[in-house]
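1. just a sequence and a predicted model for now, questions to come.
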Amino acid sequence: MSQTYGGDDTPADRTVTARGLVLYTRRRPGNTEPPLLLIHGLGGSMDSWKPLLANLPGRDVIMIDTPGMGRSELPRRPLPIHGVADVLAAALTELGVDRVDVLGYSHGGTVAQEFVHRHPRRVRRLILTATVAGVPWLPPRPRSTLALLSTRRYRDRAAAARDIPLLAGGRTARDAGTLAAVLADREANPPGKKGYRYLQAAVIGWSSHPWLHRLRCRTLVLQGSDDPVVRTFNGRLLAGRIHGARLEVLGGAGHLMLFDEPERLGRLISDFLSAP
């Protein structure tokens, strides 16, 4: 269902056609400028952001299901990372939004880097969370890599209970209640297998190292010290390549820190975006 955005702070969904693809978008109006664009990770959707949204009160937020994820249309063939970034930029144009702050999480962080690189005048500030600059990088440990390649965790509760702690680390791996909440969310919003594979293919050989030093927007890099997928070295490397970037390594936080520690992350994000 498509609808126009309302005048209150109730989130409203809208479909747009961007570069020939039908995308689902959601905007939660707020009293901040510019709006914050959230770019989800591999297997995610705009429904994934609920825990973080509750901890960004009053902020104008735009969420878009990337091509092949959530309810957005699957492209005919895999898009490169820069292609995904261009589709999101086109979607913002259809929504009448010219300039944004951008938060990219995990795989979405690679898209966010390309977005800023290709559309620098459209970005005020950038937040890169649990993500990498591509090759060369320090890969996950072997068990985590095997779990990441599989999609069984989205459809098999036993596989999810086994694999998600290997991928998440942090609070999700330590606390049974947090893990149970993550499992329930994954079961309610499983990704399509083909769309998942398309996004996996997009990052093969991808790298922002050749141009990362040319980014000039104010940047915050958020890295968990207990992230099995994006190990701490990668966050340090990423921040070190961006001129003037600020790095925050959160002790004990894992790969799902935006979702299993949203209060902690919400404060950091709000302070960064609101600072003069």
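-> That came through, no problem.
2. from now on I want contacts and neighbour counts done on CA atoms only, so please keep to that.
-> Fine.
3. tell me how far the closest residue to F259 other than its chain neighbours lies from T129.
-> Counting by CA to CA, 6 or more residues apart in numbering, F259 lies nearest to P51, which is 5.7 Å off, once chain neighbours are set aside. Distance of P51 to T129, given as CA to CA, to the nearest Å: 15 Å.
4. and here's the other structure:
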Amino acid sequence: MSPPLRLSAATKTGQLSVLRWGAGEPLVLLHPLASAGELWQPVADRLAGHAVYAPDLRGHGFSSWDGEPFAIADMADDLAQAMDTLALPTVNLLGMSMGGSVAVTFAGMYPDRVRSLILADATAWYGADAPEVWAERARKAKAVPRADQIPFQLDRWFSPQFADTPEAKRAADIFLKQNSDAHAAACIAMGAMDSRPLLSSITAPTLIMVGEHDYATPPEMSAELHENIAGSTLRILPGLRHMTFIEQPELADVVAREAL
């Protein structure tokens, strides 16, 4: 696939920077916390025949942030406004980790705008202690030098045999480039999120995928999504942890075959 174009899409609070590959039926890919749209390159390469859009979410990558607190629902609104700017009334939507939380929230808020929904290593709610747990994550995002956070992140993201690969290093390099204050603000948003009431509003055919050994969003969280999204399908991915699509980009072939 050719190198992506970088587009700018206006939102009510600024702009989202969006990478676009290819042409065809639109598929939007939403990245994890403290990452950016460029993370999706190996997945986009396997999705010829689709117009693949990978936005940098608020405060991430090249997208703007006004410095104010925000919620996961605000990031879903950002996506809706960016889709309006890009003349995309409806899309197929794939989100991983935080991107999955934004995707499930978007699909519940804007059910008529989602053709199909793929949720990878995601949740609608992190539990009753989430505000405190994520507040501590936010504190560390700002207080700990970014390079010193990498061992913790790699252990969560990838299986041990993958953590030393060039692709794992590329994911870490993207993490290092992110703004620590925006990272912290997104942590607070994750801790406050409870999108469970939206799950019954999702009407798109939904495929839920999770790593067998994902301890950031364990399979039990995906099972809860599956139980509450009507007609959804759940797949447990053997041997994988949290960034399933980066460790196994060939999962894009499964999505193309089963969900698009």
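-> Ah, there it is. From a predicted model like this one, the values you see are computed outputs, not experimental measurements.
5. from V114 of the second structure, how far off is the aligned partner of the residue nearest to F259 of the first structure in the second structure?
-> Correspondence of P51 of the first structure to the second structure, assessed by TM-score structural alignment: P42. From P42 of the second structure across to V114 of the second structure, the span is 23 Å (CA to CA).
6. neighbour count for those two, which is higher?
-> Neighbours were tallied for P42 of the second structure and for V114 using other CA atoms under 10 Å; the higher tally belongs to V114 (22 against 18).
7. so what's the nearest residue to K177 of the second structure once chain neighbours are set aside up against?
-> Of all residues not flanking K177 of the second structure in the chain, G61 sits nearest, at 7.7 Å (CA to CA, 6+ apart). Counting by CA atoms under 8 Å, 6 or more residues apart in numbering, G61 of the second structure touches S17, S35, A36, G37, K177, Q178.
8. where's the first one relative to L176 of the second structure, distance?
-> Separation of S17 of the second structure from L176 of the second structure (CA to CA): 18 Å.
9. kindly report the same for the fourth one.
-> In this structure, G37 of the second structure and L176 of the second structure are separated by 14 Å, where distance is defined by CA to CA.
10. between those two, who's got more neighbours?
-> G37 (24 against 18).
11. and stretch 106-124 of the first structure, which stretch of the second structure?
-> Counting by TM-score structural alignment, stretch 106-124 of the first structure sits on residues 97-115 of the second structure.
12. where do the helices sit along the stretch 1-150 of the first structure?
-> Using DSSP state H, counting those that start in this stretch, the helices of the stretch 1-150 of the first structure run over 50-53, 81-94, 107-118, 142-149.
13. wait, which of those is closest to V203 of the first structure?
-> helix 81-94 (6.7 Å; CA to CA).
14. that closest one vs the second structure, average distance?
-> Compared with the second structure after fitting, helix 81-94 of the first structure has a mean deviation of 0.8 Å; criterion: mean CA distance after the TM-score superposition for the first structure.
15. now the angle between helix 107-118 and that helix, please.
-> 70 degrees (axes from the mean of the first three to the mean of the last three CA atoms, to 10 degrees).
16. matching residues in the second structure for helix 81-94 of the first structure?
-> Going by TM-score structural alignment, helix 81-94 of the first structure sits over residues 72-85 in the second structure.
17. quick one: contacts of the matching stretch?
-> 9-12, 15-16, 57-58, 89, 101-103, 105-106, 186, 189-190, 193.
18. could you redo the last one with a cut-off of 7 Å?
-> With CA atoms under 7 Å, 6 or more residues apart in numbering as the contact definition, stretch 72-85 of the second structure has outside contacts at 9-11, 16, 57-58, 89, 102, 105-106, 189-190, 193.
19. from those residues, which single one is nearest V254 of the second structure?
-> Taking these together and measuring to V254 of the second structure by CA to CA, the closest member is V102, at 21.7 Å.
20. what is the neighbour count of that closest one?
-> Applying other CA under 10 Å, I find that V102 of the second structure has 33 neighbouring residues.
21. same check on M209 of the second structure?
-> Neighbour number of M209 of the second structure under other CA under 10 Å is 25.
22. the first structure: which residue goes with that one?
-> In the first structure, M209 of the second structure lands on L222 (TM-score structural alignment).
23. and stretch 161-181 of the second structure, which residues are buried?
-> Buried residues in stretch 161-181 of the second structure, counted by 16 or more other CA atoms under 10 Å: F162, A163, A168, A171, A172, I174, F175, L176, Q178, N179, S180, D181.
24. would you confirm that G170 of the first structure contacts D226?
-> Yes: at 5.5 Å, G170 of the first structure and D226 qualify as touching, with contact defined as CA atoms under 7 Å.
25. all the strands of the second structure, residue numbers only.
-> 5-11, 14-21, 25-30, 50-55, 91-96, 114-120, 206-211, 233-237 (DSSP state E).
26. and N228 of the second structure, what is it in contact with?
-> Counting by CA under 7 Å, 6+ apart, N228 of the second structure makes contact with L199, S200.
27. what of A202 of the first structure?
-> Counted by CA under 7 Å, 6+ apart, A202 of the first structure has contacts P78, L79, P80, I81.
28. distance of the second one from N31 of the first structure?
-> Meaning L79 of the first structure. For L79 of the first structure, the distance to N31 of the first structure - CA to CA - is 34 Å.
29. likewise the first one?
-> As judged by CA to CA, P78 of the first structure and N31 of the first structure stand 37 Å apart.
30. before I go, just wanted to say thanks for your time.
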